[in-house]
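**Q** need a 3D model of the sequence below.
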Amino acid sequence: MSHHATPVPRHRAPAQPTTDYDVIIIGAGSAGLSAALALGRCLRRVLVCDGGPPRNAPSPGVQSFFTRDGIKPAELLRVGLAQLEPYETVEVRRAQVQRVKPAGRTFTVEAEGKSGRTFTATARKLLLATGVEDELPPVPGMRDLWGRGVLHCPYCHGWEVRNQPLAVYGQGKIVTGMALLVSRWAPDLVVCTDGPGHLSDNARRRLRQQKIKVNEEPISHLEGTAGGQLRNIVFQSGEKLARHALFVHPHQHQRSTLAEQLGCRLTSKGAVWINKHSQTSISGLYAAGDTTSGPQKALLAAAEGMEAAIAIHETLTREECPK
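**A** The predicted structure follows:
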């Protein structure tokens, strides 16, 4: 009677930790949904935690997004979510992630669902796609007109306000750079510094060359329409400057404190640092979109989400397939 010995595999795949998901994506904007799509197509088990409306929600449209120019922000995300439906391994939940705990080679996420109930879920990899929040200057009226009469990006909005009388708000080097950029769209442009402008002689000369005026009067408030259009910049002296739109380059902070809680390395400007494989300074934790440094555009965030998804899938594959 012959015994057929079962061949012993020379290499056994290292046992993979058992987790609820392969990847948890925190954030459901362009970066998060794009990553979820790519990972779903890789048959990865993915949970997307959707924390609510995106930063560009007040904007009338997403511009310069190839094949989607002018689409409303909410519609872009609606299409993105709808296109995840065929991928059964991808789950999207309305949830605010409160805590992330690294545990060996896995992560535990604690989140509050939309009913207010908390739940925990585990994953082998994590992707932060939580974006940033803009800190607008404390000028009355600025927040009300944000996204329509007060704008942050000439690439996003310059075309819509071209050839109209415009203004740029700010001081120093930042306002000079922004004004020179915006002058492409506006023959009538005024820099409003809201008090001393801290402009170098060279900056003033460059602005003059481009026929850009400088007004250093303190600003009282902005006057606009109920629909969010700007009408006048009102100075403390009572004088008014009629403008169609005002560009501002606001400070920003991370929309979520998770990166800080976890001790991720940040750049000098407060963005989450990543290496060329979209990984943060913490192994297994990735980041994409406006959370990281670089130009902030929905199209670029979507591309970064895709890049992160590929890096995550390839890392998971290496862990599953022994050398």
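**Q** only C-alpha atoms from now on, for both contacts and neighbour counts.
**A** Fine.
**Q** roughly how far does Val234 sit from Met142?
**A** 12 Å (CA to CA, to the nearest Å).
**Q** list residues touching both of the two?
**A** Shared contacts of Val234 and Met142, defined by CA atoms under 8 Å, 6 or more residues apart in numbering, are found at 221-222.
**Q** who has more neighbours out of the two?
**A** Between Val234 and Met142, counted using other CA atoms under 10 Å, the more crowded position is Met142 (22 against 18).
**Q** surely the more buried one meets Leu136?
**A** Yes. Met142 is within contact range of Leu136, at 7.3 Å (criterion: CA atoms under 8 Å).
**Q** second input sequence below; structure requested for side-by-side comparison:
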Amino acid sequence: MKIQFKTTYEVIIIGGSYSGLSAAMALGRSLRSVLIIDGGNPCNKQTPHSHNFITHDGEKPHVIAQKAKEQVLNYDTVHFLEDFALSGKKAENGFEISTKSGKTFKARKLIFATGIKDVMPDIEGFSACWGITAIHCPYCHGYEFKSDKTAIMANGEHAFHIASLVNNLTDDLTILTQGTPDFDENQRAKLKKHDINIIETPVTKFEHQDGSLEKVILEDGTSLTLKAVYAGLPFEQHSDIPQQLGCSLTETGHLKVDLFQKTEVPGIYACGDNTSRMRSVAYAVSTGNIVGAMVNNELTQEDF
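**A** Alright, predicted model coming up:
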């Protein structure tokens, strides 16, 4: 059955992955008219399995997302548009969103569940391994590489913190600082105590088979056999519409929200990866659920 999209909704959700769908479910169950706009480019598209999300541990990410979408769309007041939101502006009684296909929609409230875009390093083979064996989180991926030869491609406090967590998962751990190590005496002593090696020679290539890492090649031609590499990458917001509308970013580059996921702009909320370093399916779902309830409450208080 072909959906007849309206031009005006109570809520527009930009981003239709875990957090956006979670928010939509809470709103749909309160009979709110909701439009989800999604461009179909989730940041974990290469990740083979999702972990640390109770009832879905080990499931393929796209399977979780598809099941969630099917369940959310059982609520008749929720519509899903496969399109890309290009711009937004404030309008009378709310906001106006324009899409890549030339469509324009209005809503009283906006929810940004747009995620972030990782900036890949200039290392041959890295992007093919990202989300598979080049990983970001010990809680999401660490168990699957327990006892394996593992490296952390980072420096300073971030590398030290990840090392403290991963040390519990493997006895074969190396830090690849990509240049001069940035550790104080106390940190160096602890790394030495746990036999964590430090290599400062930059990595130039990831040798892999379909994303499964075999070894990294260093600038001096030497190599290091590894099964997994933790990497903390710089990132960009996947959408600049929140900033177009006046939303602020934190020092880390995330959208600034309060405890209820509300931005500094009245009527605009955000949830999921674009608001926090806590990048996981479980976190995205939880913040989406909060946003759905808070937006419904705000609409209720305005109308009751």
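**Q** quick one on the thing from earlier: who touches both of Met142 and Leu136 of structure 1?
**A** Residues touching both Met142 of structure 1 and Leu136 by CA under 8 Å, 6+ apart: none at all.
**Q** post-alignment, the helix or strand where Val234 of structure 1 lies versus structure 2, mean distance?
**A** For Val234 of structure 1, the host element (DSSP states H and E) is strand 230-235. Strand 230-235 of structure 1, aligned to structure 2 and superposed, deviates on average by 1.0 Å (mean CA distance after the TM-score superposition for structure 1).
**Q** the following helix or strand past that strand aligns to what range in structure 2?
**A** Later in the chain than strand 230-235 of structure 1, the nearest helix or strand by DSSP H and E is strand 240-242. Per TM-score structural alignment, the counterpart of strand 240-242 of structure 1 in structure 2 is residues 223-225.
**Q** neighbouring contacts of the matching stretch?
**A** With contact meaning CA under 8 Å, 6+ apart, stretch 223-225 of structure 2 is reached by 149, 214-218.
**Q** list the buried residues of that stretch.
**A** Of all the residues in stretch 223-225 of structure 2, those buried under the rule 16 or more other CA atoms under 10 Å are Leu224.
**Q** one more: stretch 128-148 of structure 1?
**A** For stretch 128-148 of structure 1, using 16+ other CA under 10 Å, the buried residues are 128-133, 136, 141-148.
**Q** ok, stretch 197-206 of structure 1 next?
**A** For stretch 197-206 of structure 1, using 16+ other CA under 10 Å, the buried residues are 197, 199, 203-204.
**Q** Ile135 of structure 2 matches what in structure 1?
**A** Under TM-score structural alignment, Ile135 of structure 2 pairs with Leu151 in structure 1.
**Q** and its match, what does it touch?
**A** By CA under 8 Å, 6+ apart, the residues touching Leu151 of structure 1 are 157, 245-248.
**Q** then Leu226 of structure 2?
**A** Counting by CA under 8 Å, 6+ apart, Leu226 of structure 2 makes contact with 148-151, 213-216.
**Q** got these as a markdown table, with distance to Pro48 of structure 2 columns?
**A** Below are these laid out as a markdown table (distance: CA to CA, whole Å):
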| residue | distance to Pro48 of structure 2 |
| --- | --- |
| Asp148 | 18 |
| Lys149 | 20 |
| Thr150 | 19 |
| Ala151 | 20 |
| Leu213 | 14 |
| Glu214 | 17 |
| Lys215 | 20 |
| Val216 | 21 |
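**Q** and the residues you listed, which is closest to His254 of structure 2?
**A** Ala151 (26.6 Å; CA to CA).
**Q** give me the neighbour count for the closest one.
**A** Other residues near Ala151 of structure 2 come to 28 when the count uses other CA under 10 Å.
**Q** and if you look at Val285 of structure 2?
**A** 21.
**Q** cool, and the one 5 residues further on?
**A** Ile290 of structure 2 is flanked by 18 other residues according to other CA under 10 Å.
**Q** residue in structure 1 paired with it?
**A** The equivalent of Ile290 of structure 2 in structure 1 is Glu307 (alignment by TM-score structural alignment).
**Q** before we move on, what about His158 of structure 2?
**A** If you follow His158 of structure 2 across to structure 1 using TM-score structural alignment, you land on Ile174.
**Q** now Thr300 of structure 2
**A** Checking TM-score structural alignment: Thr300 of structure 2 goes with Thr317.
**Q** ok, back up a step: out of the contacts of stretch 223-225 of structure 2, which is most surrounded?
**A** Val216 (25 neighbours).
**Q** give the contact list for that one.
**A** Residues in contact with Val216 of structure 2 (CA under 8 Å, 6+ apart) are 203-207, 223-226.
**Q** quick revisit: how about the match of Ile290 of structure 2, secondary structure?
**A** Here Glu307 of structure 1 is recorded as helix under DSSP: H, G, I helix; E, B strand; the rest coil.
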